[in-house]
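Student: Sequence and predicted model, in that order:
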Amino acid sequence: MDDSQALRRAGWAGIASVVLLAGAVALTASVGVDAPGMSDADILRRLNDDTRQAAAGIGLPLLSAGVALLLWFAVGLRQILDRLSGGDLLTHAIVPAAALFGGLMITGVSLDVATAFSAWSAEFTPDPDVARVLGTASVVVALTGLVGGAVVVAVTARIGQRTRTLPRWAIWTSYAVALLCLSGFWTAGTGSVAFGLWLIGAAIALLRKA
């Protein structure tokens, strides 16, 4: 496989990862408890809903697949940045940062659906307060993972700025996205959306480069 074909596949992997991650979050959120103010009755109804439990069961494998594709894309992005920069050491942060994002996202979602999965067992009685605590913890963990996304975006922007391979608007937009990712916990998930859109743009750029 030549470099052009490998980069093209990495670009498509990046686009597919965004689709899978978004779908996985939508499926698992249906059973999770991300609003502590929800009534006990509503929480128990969500946790014991077979359809929601099944959706979460589908969502977790999709999430893992999305993270795997994201790492594939990160490898291709690092290869391009390494080539453009002449071996800048900053590029070595790309793949670990993507792994940090993916790992914390999987952990956060798993915490959110843990109570619902436990409810499948006849030996476990769901506790609304436990679900609230795990749901809140899941949000904190998952949004903390956006730090990894911020590193991916900032490194790409910095190398694009130093090598003058990115237009000025793309560089400063990327820095803004990195700041949103760093403040994701305080911006009600806006950083997640911004990072997803940035990934699609970067993947398209990678396809064009290939």
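Tutor: Cool, the structure landed. Numbers count the residues shown, from 1 in each chain.
Student: going forward, measure contacts and count neighbours with C-alpha atoms only.
Tutor: Noted.
Student: Pull the contacting residues for residue 159.
Tutor: Residue 159 sits next to 81, 85 when contact means CA atoms under 8 Å, 6 or more residues apart in numbering.
Student: where's it relative to residue 193, distance?
Tutor: From residue 159 over to residue 193 the distance is 23 Å, taken as CA to CA, to the nearest Å.
Student: here comes the other one, which I'd like you to weigh against the first:
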Amino acid sequence: MDYCEILKVLPQQELEPRQFLRICFGIANLSPELLLEEETKFQYSSACIKLLSGLLGISKQAVRKWGNNPNFDKMPQHTRLTLAYINKCNLNKAIINAIVKGEQYTPPSATAEIFLKKVFFEGMTPSQRLATVTHINFRPQCIKTLSQVLKIAASTVQEWGQDISFKKMPKYHQYTLGYALVILQQHQQHQEEQVLKLPVPV
């Protein structure tokens, strides 16, 4: 899958935390009056912090530093992108409820190397992988892919390292890549299911 195909599958816009939380808790379509009623409940504020903390793999204290709940105006742009990816994953309602109840949840995570190998090498033979890695455009493709998926400058990606591991990539991006992989895998599974539904030639 090349980066052009990836971009067709992944969300292109960040998602505001307040809207994300409304979607997660199933209140996005309520009237303004009912929305206000739900969002001003004491347990809603606590649930928002628990959910963001669990889904993003960060402490509740870090979430509180993002500003007033549920707007979280100080949330970084890269985290808002992660929210868009999480939303695209169509999380099971049971998972959301479990996180809010305090149950342990491990968010999907992927290093740059794992992500790129999944994208470029999945389904390839060893000889095809070797040909891909040794191609002169491979590193530029890796940089462009990470740049597009994480919505950051290619020059920033270049600073993370000279090989496919990009070891200097900040850890918080691993969660973004992890959720991106979930989306791509779901897309691939859907395509395979559609193929299976095609009539068999006689």
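Tutor: Cool, the structure landed. Fair warning: this is a prediction, and the values are worked out from it, not measured in the lab.
Student: Give me the TM-score for these two chains.
Tutor: Laid over one another, the chains give 0.31 as their TM-score (TM-score structural alignment, normalised by the length of the second structure), with 106 aligned residues with a CA RMSD of 5.6 Å.
Student: my read: residue 173 of the second structure touches residue 150, true?
Tutor: Yes. Counting by CA atoms under 8 Å, residue 173 of the second structure touches residue 150, with 7.4 Å between them.
Student: and for those two, which residues touch both?
Tutor: Residues touching both residue 173 of the second structure and residue 150 (CA under 8 Å, 6+ apart) are residue 78.
Student: Is residue 114 of the second structure inside a helix or a strand, and which specific one?
Tutor: Element membership for residue 114 of the second structure (DSSP states H and E) is helix 112-121.
Student: and after that helix, which helix or strand comes next?
Tutor: Counting by DSSP H and E, the element after helix 112-121 of the second structure in chain order, helix or strand, is helix 126-133.
Student: Would you tell me what the next helix or strand after that next one is?
Tutor: Once the chain leaves helix 126-133 of the second structure, the next helix or strand it forms, by DSSP H and E, is helix 138-150.
Student: What helices and strands are in contact with that following helix?
Tutor: Judged by 3 or more CA pairs under 8 Å, 6 or more residues apart in numbering; DSSP states H and E, helix 138-150 of the second structure is in contact with helix 3-9, helix 154-158, helix 172-196.
Student: Okay, helices next: where are they in the first structure?
Tutor: Using DSSP state H, the helices of the first structure run over 3-29, 40-47, 50-85, 94-118, 128-144, 146-163, 168-182, 190-209.
Student: Give me the angle between the fifth one and helix 3-29.
Tutor: Inter-element angle recorded for helix 128-144 of the first structure and helix 3-29: 160 degrees (by axes from the mean of the first three to the mean of the last three CA atoms, to 10 degrees).
Student: was I right about residue 149 of the first structure contacting residue 101?
Tutor: Yes. Residue 149 of the first structure is within contact range of residue 101, at 6.0 Å (criterion: CA under 8 Å).
Student: what number of residues lie near residue 171 of the first structure?
Tutor: Residue crowding around residue 171 of the first structure was assessed by other CA atoms under 10 Å; the count is 21.
Student: which residues does it contact?
Tutor: 157, 158, 160, 161.
Student: Against residue 154 of the first structure, how distant is it?
Tutor: According to CA to CA, residue 171 of the first structure and residue 154 of the first structure sit 9 Å apart.
Student: One more: residue 110 of the first structure?
Tutor: 28 Å.
Student: Repeat that for residue 63 of the first structure.
Tutor: Distance of residue 63 of the first structure to residue 154 of the first structure, given as CA to CA: 24 Å.
Student: higher neighbour count, those two?
Tutor: Under the neighbour definition other CA under 10 Å, residue 63 of the first structure and residue 154 were set side by side, and residue 63 has more, 26 against 22.
Student: pretty sure the more buried one contacts residue 108?
Tutor: No. Residue 63 of the first structure lies out of contact with residue 108 (CA under 8 Å); the separation is 11.2 Å.
Student: before we move on, back to that, which one of the helices and strands packed on helix 138-150 of the second structure lies closest to residue 55 of the second structure?
Tutor: helix 172-196 (8.9 Å; CA to CA).
Student: Can you give me the buried ones in that closest one?
Tutor: Going by neighbour count (16 or more other CA atoms under 10 Å), the buried part of helix 172-196 of the second structure is 173-184, 186-187.
Student: Please tabulate these in JSON lines, including the columns distance to residue 93 of the second structure.
Tutor: Shown next, in JSON lines, are the buried residues of helix 172-196 of the second structure (distance: CA to CA, whole Å):
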{"residue": "173", "distance to residue 93 of the second structure": "25"}
{"residue": "174", "distance to residue 93 of the second structure": "23"}
{"residue": "175", "distance to residue 93 of the second structure": "20"}
{"residue": "176", "distance to residue 93 of the second structure": "20"}
{"residue": "177", "distance to residue 93 of the second structure": "22"}
{"residue": "178", "distance to residue 93 of the second structure": "19"}
{"residue": "179", "distance to residue 93 of the second structure": "17"}
{"residue": "180", "distance to residue 93 of the second structure": "19"}
{"residue": "181", "distance to residue 93 of the second structure": "20"}
{"residue": "182", "distance to residue 93 of the second structure": "16"}
{"residue": "183", "distance to residue 93 of the second structure": "17"}
{"residue": "184", "distance to residue 93 of the second structure": "20"}
{"residue": "186", "distance to residue 93 of the second structure": "17"}
{"residue": "187", "distance to residue 93 of the second structure": "20"}
